[in-house]
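sequence and predicted model, in that order:
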Amino acid sequence: MRPHDMGVLFDEAAERGHPTTARPDRPFDIAPDRAGPHDVPALAELVRAAAGWWAAAGARRGDRVAVLKDNHWDIDLLACAAIRIGAIPAKLSAHLPAGSAAALLARLEPEVLLTTAGVLHRARAEGVDLASLARTAITIDGPAPGAVDLDELRGHRTPGHRRRRDDDPLLITHSSGTTGEPKLVVHSTRTIIGALARFEALPVPIVGIRRDDVLATASAYAHGRTFCWTAVALSAAPEEIVLLTEPDPDRADPLLRAHRPTVVEGLPAAFVRLAPLTERLANPFRRTRLFISTYDAVHPPTVRAYLAASRRRFPLWLDGWGQTETGPLTFRLHHRRSAARGRSGAHRVGRAIPVKTRLRAVDPDALRPVRRGRPGLVLARTRALCLDYLGESERFASKRHGVWWNTGDIGIRRWDGSVELVDREVDRAPAGSCVATEDVLEERLPQALECVLLARAERPPLPVVITPDGALPELAWRRASRDLPAMSDPVVLRWDEVPRTGTGKVRRLELLDGLTGETDTCGSGRWT
């Protein structure tokens, strides 16, 4: 089965008798009385029921609706339910600051907002009334002022399936917003399913999903990636799906040990948080043959820890680089020996995905191609490019150069066709690569959970070292920073002291502002 119509994805999988069992680490927020596990027919029934809720709240074909709730896979189930009735769902992260959420909802103008009383109360405490930004607001965890309790809509008749053309808007997600307000990214069936999910669902040797696989994911379900992942997972029909909503090692450990995964996909931040499991005697990754990281840079020590934890003869790590607007653009496979060699300080992200993607590096000012081996602004050509930025079409058009898309990343195309990521253009430093320096620092500081280098205008970059206890010996820093480009003295923080997006990325400008009171960087920021 290859995915196509997400409105009936679960129905089609159930009709084909797919034996997949979904095992979430907690009950779905929209079905708190069903602890699981869930087979495919039960999931299909839940999607049909949710389609009835959308319809009962007033959503119709062509209407935009929004989901803004705590992290769980039911965000994607709700999106499929909205698509079933012909609506256009927007998945928004509950990690968004209230002001950002309000700005996105104002741009979106949703007919219906499905959220929680908790989200509304937190926003109201910041002076923002999110419920007023939709014609109808629904809360799934109890009553709230200005909203309809979901229990009042349960049991509504499931409307008939409404098909749409492949090039019509299908799904709206938002960019990470690490350097400013997020964009609302509009995808169609052709871009996110036809060009991404159907390609990924092919039975490719080694990296393809098998019927006997146990898939585990620790992701941000408000992101477009999990929508694509859902299409692939339901189509490939693995044995089990293990769903983690929080990267808490102690909470995840029992579920992962009871259902040992053979394929693990996660946010780089989730892999960092779950890394203590790799050191336990009964680590749950003994059967894992493939690890997959997406969204952001992942540093070599993390890759090595997981590959070493597997008891497979030849486990692999698939590293992807891409954007919300394009999906994955490059891939790279690591094995134990290649990961052990990855200490050079050059952050390689692999080659362009065959058949579907082309890349070039150009001068940021003239936009003319630069020679291989020289840094340049990376342009991509892909059939998976989104349709538009909702409400910001001029901004979207400014990043298109004919058939090429401006990623806003500075990179180097090597002679072997691989790409070395230098930095985001807005985050670049005058000397060296911040990303590569972060790699080296994490190699030399085993006590660090993460290292972040913040480029600043007319000043040396500011290093931020994140440790479990917010402490770092001065001698350890001096040894780690030897022979590296000039930096300021480090700031040492704990994980929860760092502002992050819903995908775990550091909000660099917000962090820089909080630490220095300034947000000026060395880049132009023209392509954020």
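On my side now, so go ahead. Residues are numbered from 1 along each chain as shown.

going forward, measure contacts between C-alpha atoms and count neighbours the same way
OK.

which SSE is immediately downstream of the longest strand anywhere in the chain?
Here the longest strand in the chain is taken by residue count, with DSSP state E as the criterion, and it is strand 404-413. Proceeding N to C from strand 404-413, the next assigned helix or strand is strand 419-424, under DSSP states H and E.

put this next to the first one:
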Amino acid sequence: MTTRESRATKQRKPAKPPELGTLFDLLADRGSPTTVHLSRPFDICPDGGVTFGIDRLARLVREAAGWLAAAGTRPGDRVAVVKANHWDVVLLACAAARMGAVPALISDDLPATALQTLLKRLEPALLITDSRTVEAVRDAGTEPAVFAPRTLTLDRKAVGTLGLDDVRGHEPPPVLRRHPDDTLVVHHTSGTTGVPKLVEHTTRTIIHRLAHFECQRTPIVASRRDDTVAVADPFVHGRAVPWTTSVFHLAPRKVVILADTDPAAVARTLTAHPPTTVEASPATYVRWQGLAAGPGNPFRAVRLYISTFDSVHPPTVRGYLGASRRQHPVWLQGWGQTETGPLTFRLLTRKALAATGRRHPTTRNLGRPVPGRTKLRVVDPETFRPVGRGRPGIILARTKARCTGYVGEEDRWSRKALGPWWNTGDIGFLTRSGSLVLLDREVDAVPGTSCVELEDVIEDRLPAVLECTVLGAPGRTLLPVVVTADGWLDADAWRAAVRDLPLLAEPIVRGWAEIPRTGTGKVRRLELRAQLLPDAATFGTGHWT
């Protein structure tokens, strides 16, 4: 092999990312130049300001490991983290992993009953939380001590719990690396169809296979050294750990953490640190559309937008691509699940979104499987035999990054794990070229149509509609629920927009806050159905939710 070939081989095979527990130690040793800017101070370090270098982050993780040890945590223990959304939940996960414990990151936006169910399944040795969550649990008639022998309250010490002053100043325990196939971290699914599942990932699945893939300097989509990377994900969800590992491994100039998605707070932070790449959930992008269209547009320098977690509709993508002053900005649309990581991706451009209002797949075409990483198969939902290209069916996925189980729901996991294949619970079809077109979740599917398509078209044709959700039930006309900024919708404009669509009932118009949502901003469809279509059946079975 020549010297040039040897160098090329090394470039194609980047070093594996460090272990989660010692991520920031290794980055500090490398002299990483990345600076982190926060939209508000960390909840675990409220007096620490909003600017952090890698050295400070490494020290904070080590200090937090000392807190956990002082609170009685031991290797192998599960540590539940339930607190207000901020990236410090990932730092706590690093601290737990550093000492050989298993962090379980849970949204504080869950209903109290769902939170109770998850904590009972988890049986953590330590619960890290805040006073708001403690009060919510107590209002639901349960004491935190029911779920964990020890509770650490980060902001305001509550009766019967530890406070940060009780555990500060303790030396961190030695680093303990567990086997790569042992559970590293527990995340939960979004919970759009009921109580979320607790998903177990190992170092091999979420670091070696998911994060390592993103550590490659892939043109266009990978973070560059001169990038300012802004992120507004819900940091308890499965994207946060591989995102943190890969982005910091690539060492961009700045990382901007948006802990709150309130447009005013976001505008202040992004004006001070204009991003070149942005990652957020589709619902968050919808909330920020006014910023993109406003005179202070903070997205002028963005070369790459990334969306995860849910379907994104054409007007949203079109608006942000138009907000960039770059010549060729792109939108990376990823589709996957907490259980699998990304399964497909597609780069959307201004040209791809040029046509408006038509009934054709735009953002519903989710692109191709990740080359060399994932495979897809579409099968008949009754026989599970493969169907031909262009025919709809249940989408099965195959990836070595698949989770290893559901905590407390082994039977449920087994129903979805079909040998090496994973039942996504989604309905779609493969095109002749191998792209995947998403139709609906199986539980939400309506024979002969696609609710996701109708939602796409309605939002595309009616700029006043921020979000549309179409609900179907046997024997009932399809019910559209639309969100507008002021809770009002022009009736004539509505009739013109839906004239060529399947028969729809009169729309129910709501404000953003009136719609039940998950921590990622997704609509809780089952809860919305229960409100608007009580006792109505679904066409789908829901067997694979």
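In hand now; what should we look at? Here the structure is a predicted model, which means the values were calculated and not measured.

circling back to that earlier point, mind listing what's buried along the longest strand of structure 1?
Burial within strand 404-413 of structure 1, assessed by neighbour count using 16 or more other Cα atoms under 10 Å, is assigned to 404-413.

could you find the closest non-adjacent residue to the alignment partner in structure 1 of Ile257 of structure 2?
The pairwise alignment with structure 1 assigns Ile257 of structure 2 to Leu243, based on TM-score structural alignment. Excluding the flanking residues, the one nearest Leu243 of structure 1 by Cα to Cα, 6 or more residues apart in numbering is Pro24, at 4.5 Å.

correct me, but that neighbour touches Glu246?
No - applying Cα atoms under 8 Å as the test, Pro24 of structure 1 and Glu246 come out as separate, 10.8 Å apart.

what ranges do the strands span in the stretch 151-300 of structure 1?
For the stretch 151-300 of structure 1, the strands defined by DSSP state E, counting those that start in this stretch cover 169-174, 184-188, 214-218, 240-244, 263-266, 290-293.

superpose on structure 2 and give me the mean offset of the fourth one.
This points to strand 240-244 of structure 1. In this overlay with structure 2, the average offset of strand 240-244 of structure 1 from its partner residues is 0.6 Å by mean Cα distance after the TM-score superposition for structure 1.

which elements pack onto that strand?
Contacts of strand 240-244 of structure 1 with other secondary structure elements, assessed using 3 or more Cα pairs under 8 Å, 6 or more residues apart in numbering; DSSP states H and E, are made with strand 21-24, strand 214-218, helix 249-258.

what's the angle between that strand and helix 249-258?
180 degrees (axes from the mean of the first three to the mean of the last three Cα atoms, to 10 degrees).

hmm, who's touching strand 240-244 of structure 1?
Residues from elsewhere that reach strand 240-244 of structure 1, judged by Cα atoms under 8 Å, 6 or more residues apart in numbering: 20-25, 72-73, 213-219, 233, 252, 255-256, 259, 261.

what do you get if the cut-off is 6 Å, keeping everything else the same?
The set of residues that contact strand 240-244 of structure 1 without belonging to it, under Cα atoms under 6 Å, 6 or more residues apart in numbering, is 20-25, 214-218.
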